[in-house]
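Visitor: give me a 3D structure for the following:
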Amino acid sequence: MSKGKVVVLGSNATRIEIQGGDTGPTGQYLNETVVPMMALVGADYEVLLATPSGAKPYIDPASDAVQHFGGDEAAYRRGKDFFANDPSTNQGRTLRSVIEEGLDNYAGVFAPGGQGPVVDLMQDPDAGEILRHFHAAGKPTALLCHGPIVSISALPRAKEFREALIQGNRAEAAELAKGWQYAGYRMTVYSASEEKPIEDNILHGKLYFYMPKTLDLAGAKTTVGPDFEPYVIEDRELITGQNPRSDHPIAAALIAALNRNRARA
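Guide: Predicted coordinates for the structure are as follows:
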């Protein structure tokens, strides 16, 4: 018997802006998507992957590697098979359709990372509506790696906030962030130093803004642990993980939070 349903917010982005007006390749990380989803299924929760367009997320090739599964070839193959073939990842659902179906039908929400969410989910009004619902209901909200930046979508003028960051207008961004639902929350997110290898080796350029400073500008209390080591923070309904290696710990924290909520219901 299912314990409840969890909606997974996926990204459709394939390119991200870099300084100088160019773009670089990006996407969603495979392990960050499938490891928590598979753990939820194993804990008797249903999962549903939805994106802005309804198309499946583009998996960043940098993440399509056994190293992101602890070097375990069998785990890597299981993850790839789950993403390719599991019904939960292949329903073609849009974020809007999930909202119209009724968010009360869901026990929790999860957003994995890769830089893709920094492009679309961060400023997507449907993602914002979903997060505002779960925040108001106090239901578990788990955001991994770059995923915590999706919390910005809860702002009524998230697109303008993001554009102000790209234009280097931090004062305007701070003004647009007033009243953010997650102000004062303790969070973690992919660090600026962890971003550097991607900038150097994949993007061949620098991002316009970095995740910890962006969340702090909006009002979060952001801390990061050692680079590329698991690190998870829980504050109220919000669970955030720093990087790809936080995939198993955030899954365990989310399942525990869902179980606690279910026990109280």
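
Visitor: hey, let's count contacts and neighbours off CA atoms from now on
Guide: Noted.

Visitor: next SSE after the helix or strand containing Glu175?
Guide: Element membership for Glu175, per DSSP states H and E: helix 170-176. The C-terminal neighbour of helix 170-176 among helices and strands, as given by DSSP H and E, is strand 186-187.

Visitor: from the chain's centroid, how far away is that following strand?
Guide: The chain centroid and the centroid of strand 186-187 are separated by 14 Å under C-alpha atoms, centre = their mean, to the nearest Å.

Visitor: one more, for comparison:
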Amino acid sequence: MAPKILIVLSSFDRIQANDHPTGWYLPEFAHPWEVLHTKAELVIASPKGGAAPLDPSSVKMFESDPVSSKFLHEQEALWKNTQKLADVLPRAGEFDAIFYVGGHGPMFDLATDATSIKLIQAFAEAKKPVSAVCHGPCVFVNVTTPSGKPLIAGAEVTGFSNAEEDQVQLSSVMPFMLEDALQKGSGGRYVKAAEPWGEKVVVSRVAELGGPLITGQNPASATGVGKALAAALGV
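Guide: Predicted coordinates:
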């Protein structure tokens, strides 16, 4: 029987500080989906349910990427009809892993979403893989273990770097800098690629609970995170 993966998208669509449209980032859903959709059952959810906003800048940026382009034109139903996280929470036990797509949107909603935090805790306590790419690892920043420690304490972790945020000129409007928050929560175990925008995928463990923790730094890491998640599930 194929494993069942919960994929979570942001519901946040506009940064007020600069009136900048945002949301989830196209290749960070397209590439893991390409790896996983023939190997697992994928269920898509978001905080508000319904249509989850796709960051228009990611469509433009990746228009020449065949995987993203094909996904954009053929799979729209996936993000137009998402389930509401609160409706999924009671069914968390049905799933074998959870994966968070990046984009700037999660920094504003999923990082502090109480339902998302409970979901991650449920997966981590069941030793099921928890995974995220780019800004997606922001969802782990406010999650604690049963003993009250940060979920990522003592775990090697990656996510969108300060240098990358500076280069896209959005550092000034972020609620926090992801690299700094991951560095603090992990106890100094944040790692990144040698150069900005280089691929970096980290397969680690939730130190206190023992389950797999999979993080990717940026869009270039999206395929690698999908492959690492497939490997963790044995498919």
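
Visitor: TM-score for this pair?
Guide: Here the TM-score for the pair of chains, by TM-score structural alignment, normalised by the length of structure 2, is 0.87; 225 aligned residues with a C-alpha RMSD of 2.2 Å.

Visitor: thinking again about what came up before, any idea how far the helix holding Glu175 of structure 1 is from the chain center?
Guide: 23 Å.

Visitor: show residues contacting that helix.
Guide: Residues outside helix 170-176 of structure 1 that contact it (C-alpha atoms under 8 Å, 6 or more residues apart in numbering) are 155, 157-158, 160-162, 164-165, 217-218.

Visitor: list the ones among these that fall in helices.
Guide: Using DSSP state H, the members of those that fall in helices are 158, 160-162, 164-165, 217-218.

Visitor: so Thr240 of structure 1 sits in a strand?
Guide: Yes. The assignment for Thr240 of structure 1 by DSSP: H, G, I helix; E, B strand; the rest coil puts it in a strand.

Visitor: any idea what it aligns with in structure 2?
Guide: Counting by TM-score structural alignment, Thr240 of structure 1 lines up with Thr215 in structure 2.

Visitor: residues touching that match, list them.
Guide: 131-134, 137, 157-159, 201-203, 225.

Visitor: give me that answer again for 10 Å
Guide: Thr215 of structure 2 makes contact with 99-100, 130-137, 156-159, 200-204, 221-222, 224-225, 228-229 under the criterion C-alpha atoms under 10 Å, 6 or more residues apart in numbering.

Visitor: now Thr144 of structure 2
Guide: By C-alpha under 10 Å, 6+ apart, the contact list for Thr144 of structure 2 reads 117-118, 120-121, 124, 150-153, 185.

Visitor: quick check: it vs His104 of structure 2, distance?
Guide: Using C-alpha to C-alpha, to the nearest Å, Thr144 of structure 2 is found at 22 Å from His104 of structure 2.

Visitor: ok, Ala222 of structure 2 next?
Guide: Ala222 of structure 2 is 15 Å from His104 of structure 2, by C-alpha to C-alpha.

Visitor: neighbour count winner among the two?
Guide: Neighbour totals were compared for Ala222 of structure 2 and His104, and Ala222 leads with 29 against 26 (other C-alpha atoms under 10 Å).

Visitor: what about the counterpart of Ala142 of structure 1 in structure 2, how many residues nearby?
Guide: The pairwise alignment with structure 2 assigns Ala142 of structure 1 to Ser131, based on TM-score structural alignment. If you count neighbours by other C-alpha under 10 Å, Ser131 of structure 2 ends up with 27.

Visitor: great, nothing more from me.
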